[in-house]
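Chemist: predicted model and sequence below, questions to follow.
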Amino acid sequence: RPSYCPITNWFLKTHKTEESKSELTSKTGTSIAIGVVILYETHDRSILITRRLKSMRTFPNCWVCPGGHIELGESFLEAGTRELKEETGIVLDKNELETYEILTLWESAYPVDLAQGPPRRHHVVVYVHVRAKRTVDEIQLSPDPLEVNAYSWLNHEQLSKICDCKSLMLDEKFQAFVCDENSQYNQSEWPLDILAKADYTQTENLTNGTRWALTQLYARTLKEQLM
């Protein structure tokens, strides 16, 4: 586990007496939920990311890829497809995919910073990578303003700089479409270092799980290029 893991740190902080063991169980819960996230890649190699609302109970205002819970009887792809449609309006037909696969897993806990309290949400997140036959220009998004307050398409050059922020120039920007008070999404420029900079308090940046999954996807892409 990484040094910032809230589950480990809370355990080490409290696991000293029988009373504190009971406190750990009562405050963090005993169940681990399963979530699924879709890394949606277009034919021209752009990746869709979205920003969560400030009002959300976990990871508010953070950038993620579309995803959520799994309903009874759903496969990972079915759950991810449903969540993708609910959040962004993209209808994913299995027949239009060039490829799809389970890319990686991530153990997620929130809050990440113990200064905000003990972990209250604990998930294992399954990241499913899909590559569509459509390009960015062929896709019409209709995001749900109650779930998505901004979205962006990242190209692979931007992805490489997010994964290796040493090559990032301070003035580099990325294009995002941000929801206004009328639920309209307007294009604006944002500093790319918001996404490239790791911030383990998880304040308006990529979540750690999203960063991990994008890093794995970028590594996979480099490997494919060398083959």
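Modeler: Yes, it's here.
Chemist: every contact and neighbour count from this point should use C-alpha atoms.
Modeler: Noted.
Chemist: what's the neighbour count on the closest residue to residue 122 other than its chain neighbours?
Modeler: Nearest non-adjacent residue to residue 122, counting by C-alpha to C-alpha, 6 or more residues apart in numbering: residue 109, 4.5 Å away. For residue 109, the neighbour count with other C-alpha atoms under 10 Å is 22.
Chemist: wait, doesn't residue 109 sit right on residue 6?
Modeler: Yes: taking C-alpha atoms under 8 Å as the definition, residue 109 is a contact partner of residue 6 at 6.8 Å.
Chemist: show me where this protein has its helices.
Modeler: 6-14, 18-28, 76-88, 156-163, 193-196, 208-226 (DSSP state H).
Chemist: the fifth one - contacts with which helices or strands?
Modeler: So that's helix 193-196. helix 156-163 (3 or more C-alpha pairs under 8 Å, 6 or more residues apart in numbering; DSSP states H and E).
Chemist: next up, a second structure to put side by side with the first:
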Amino acid sequence: MAASGRILVYLKRKGHDKTPTIAKFTQSVLDYLVEDKSINQSEVYAELIDNHLVVTDDESESKHNSIKLRRPHFCPIHNLQKSHLEAIPEDILNRGIDVGAGVILESADNKILLTRRSKRLRTFPGIWVPPGGHLEKDETLIEAGLRELHEETGLKILPDQCVGGNVQMLTLWESVFPPKLTLGLPKRHHVVVYLYGKLNSDLTSDVLSERIRLQPEEAEACVWLDRKIIQGIVACKEEEKSQLHFKDLNLPEVVKGITIRDEDKKQLISDIPLQPLFNTSSDTTDGERVSTGTKFALGEWLIKTS
């Protein structure tokens, strides 16, 4: 772990490494663990050990079952050329790969909570994601995810409020900001651990909405989305250059959500336009949309709960 207290990724490749070693900022996690560099997804094992996340293809290194790790084909780290490496500042090159946790929270009435990141944030401003953030020293992944959920939305959820009494790992995503090299050189590199919890019968989206208190510096809007809307969002994939358009999906133009008013930071019940959530990333600009990693995690949720 770095002196700053950041929780970083360590890698161990079976038959290659005797012990896990800290991952370099410019090192693609997936490329390191699989021989075929054209593959964008693989089953791996992930374990939080001594304040770092060990990601490995070695089953003996983890107490958990295997989990999917994915990156987009346009991942900047995967596509780095020598000229890019030479242009990345030294302080960025020495950062390592950070660990984040995001919570796919399903209400008792089968809706998923997404938040829109503040436009003032340095990374992914204005992008729709589940609540989440960085780990702190000595936290578990679940503790970090639920803490971030509470800090960003005011919702204090305990594992025993979920079906089965637990929150579980859903999938891993290799995230880079900016998300494409055409938008600039990499500044941040994360492995995001998406967690999943289904809430017990009394915790419906209406009940929880009454308890939400958004933190304006982190989240400027939130909304509960049903399965049909989630299916449409997942179907609009940047990676496959989907030709699917929002107008073809027979969905409402707006859904009720919560926003923060710019002028006084007051929290309001508002109509949230759905169209922006179906946008895909561009090679030249990156406006309001659901993040690519979030779409992958939501797709895994659809599979898990089908």
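Modeler: Done, it's in. These numbers come from a predicted model, not from an experiment.
Chemist: quick check: TM-score for this pair?
Modeler: Between these two chains, after superposing, the TM-score reads 0.86 (TM-score structural alignment, normalised by the length of structure 1); 216 aligned residues with a C-alpha RMSD of 2.1 Å.
Chemist: what residue in structure 2 is paired with the residue nearest to residue 122 of structure 1?
Modeler: Taking TM-score structural alignment, the alignment pairs residue 109 of structure 1 with residue 176 from structure 2.
Chemist: from residue 72 of structure 2, how far off is that match?
Modeler: According to C-alpha to C-alpha, to the nearest Å, residue 176 of structure 2 stands 10 Å off from residue 72 of structure 2.
Chemist: quick one on the thing from earlier: give me the common contacts of residue 109 and residue 6 of structure 1.
Modeler: residue 119 (C-alpha atoms under 8 Å, 6 or more residues apart in numbering).
Chemist: contacting residues around the most centrally placed residue in structure 1?
Modeler: For structure 1, the residue nearest the mean C-alpha position is residue 64 (2.8 Å; C-alpha atoms, centre = their mean). Shown in contact with residue 64 of structure 1 (C-alpha under 8 Å, 6+ apart): 49-52, 206-207, 210.
Chemist: what's the match for it in structure 2?
Modeler: Per TM-score structural alignment, residue 64 of structure 1 is aligned with residue 129.
Chemist: and the gap between that match and residue 223 of structure 2?
Modeler: Taking C-alpha to C-alpha, one finds residue 129 of structure 2 at 11 Å from residue 223 of structure 2.
Chemist: give me the common contacts of those two.
Modeler: With C-alpha under 8 Å, 6+ apart, residue 129 of structure 2 and residue 223 have common neighbours 114-115.
Chemist: structure 1: strands as residue ranges?
Modeler: Assigned by DSSP state E, the strands in structure 1 fall at 33-41, 47-51, 63-64, 67-69, 97-110, 121-132, 150-154, 173-179, 185-191.
Chemist: pick the most buried one from the ones you listed.
Modeler: strand 63-64 (a mean of 26; mean count of other C-alpha atoms under 10 Å).
Chemist: superposed on structure 2, what's the mean shift for that one?
Modeler: On superposition with structure 2, the mean distance recorded for strand 63-64 of structure 1 (mean C-alpha distance after the TM-score superposition for structure 1) is 0.7 Å.
Chemist: about what we covered before: ok, the contacts of residue 64 of structure 1 vs residue 16 of structure 1, which is closest?
Modeler: The shortest approach to residue 16 of structure 1 among the contacts of residue 64 of structure 1 belongs to residue 207, at 30.5 Å (C-alpha to C-alpha).
Chemist: the closest one pairs with which position in structure 2?
Modeler: With TM-score structural alignment as the criterion, residue 207 of structure 1 matches residue 291.
Chemist: cool, and residue 154 of structure 1?
Modeler: Residue 154 of structure 1 maps onto residue 225 in structure 2, by TM-score structural alignment.
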